[in-house]
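[1] Dropping the sequence and predicted coords here.
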Amino acid sequence: MTARIYQRPKSAMQSGRARTDEWVLEFEQSEARRADPLMGWTGSGDTQAQVQLRFESKDAAKAYAEKHGIAARVHATPPKTLKLQAYADNFR
């Protein structure tokens, strides 16, 4: 059972930074997805892929994974870059 630990990114559909400071431990899929023959929906029998655990810090998430014997990979948060430009630059 493997998992990945990452910091939740800001949604493109919102201007605020709500819930971007929390860290998420998410289990990777251990079984391939397949199409349901009757409805055509995609699914799998792996219920661990539905689990997302939220933590206050990266260290808390790593400690939880170590305590429960979960092999976890930490994905680094990319640096935030701001592109500052004036409104007048749109018309150059």
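    Structure's in. What do you need?

[2] Going by C-alpha atoms from here, please, whenever you check contacts or count neighbours.
    OK.

[3] Quick check: end-to-end length of stretch 44-56?
    This stretch, stretch 44-56, spans 30 Å end to end (C-alpha to C-alpha, to the nearest Å).

[4] Please compare the first structure with the one that follows:
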Amino acid sequence: MRARIFRPAKTAMQSGKGKTHYWVLEYEPQSRKTIEPLMGYTSSSDPLAQVRMKFDTKEDAIAYAERNNIEYTVREPKEPRRRAVSYSDNFRHDRKVPWTH
């Protein structure tokens, strides 16, 4: 059993950071997913594929994994680089692309 510990990224449908302040422990898949030919459902024989545990901090998730002898890898989140922009920058005289009406 091997697990991943990570902080989820925000979805493409949201602009804020909702539901990204917790850490998740999720098991890596042990077997491949198969497609049922009649209905097209995706299934797996791996029962741990459904397990997804949430923790308040990374340390809590690591402590849980170590306490239960679970191998784990930690993926640190990538913080976005935000540029400070203001509305008045649209009308600066030294812009590379001049503003027109």
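    Yes, it's here. Fair warning: this is a prediction, and the values are worked out from it, not measured in the lab.

[5] For structure 2, which segments count as helices?
    Assigned by DSSP state H, the helices in structure 2 fall at 58-67.

[6] which residue ranges form the strands in it?
    Ranges of strands within structure 2 are 2-6, 23-27, 34-35, 42-43, 52-55, 71-75, based on DSSP state E.

[7] These into a markdown table, with extra columns for mean neighbour count?
    Formatted as a markdown table, the entries for those read as follows, by neighbours: other C-alpha atoms under 10 Å:
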| stretch | mean neighbour count |
| --- | --- |
| strand 2-6 | 18 |
| strand 23-27 | 21 |
| strand 34-35 | 12 |
| strand 42-43 | 10 |
| strand 52-55 | 14 |
| strand 71-75 | 14 |
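
[8] Aligned to Glu26 of structure 1, what sits in structure 2?
    Glu26 of structure 1 maps onto Glu26 in structure 2, with residues paired by TM-score structural alignment.

[9] do the same with Gly16 of structure 1
    Aligned by TM-score structural alignment, Gly16 of structure 1 pairs with Gly16 of structure 2.

[10] Would you check how far apart its match and Ala9 of structure 2 are?
    In terms of C-alpha to C-alpha, Gly16 of structure 2 sits 11 Å off from Ala9 of structure 2.

[11] OK, contacts around the nearest residue to the match of Gly16 of structure 1 once chain neighbours are set aside?
    In space, and not counting its chain neighbours, Gly16 of structure 2 is closest to Lys10: 7.6 Å by C-alpha to C-alpha, 6 or more residues apart in numbering. For Lys10 of structure 2, the contact set (C-alpha atoms under 8 Å, 6 or more residues apart in numbering) comprises Gly16, Lys17, Gly18, Lys19, Thr20.

[12] Let's see that with 10 Å instead.
    Lys10 of structure 2 makes contact with Gly16, Lys17, Gly18, Lys19, Thr20, His21 under the criterion C-alpha atoms under 10 Å, 6 or more residues apart in numbering.
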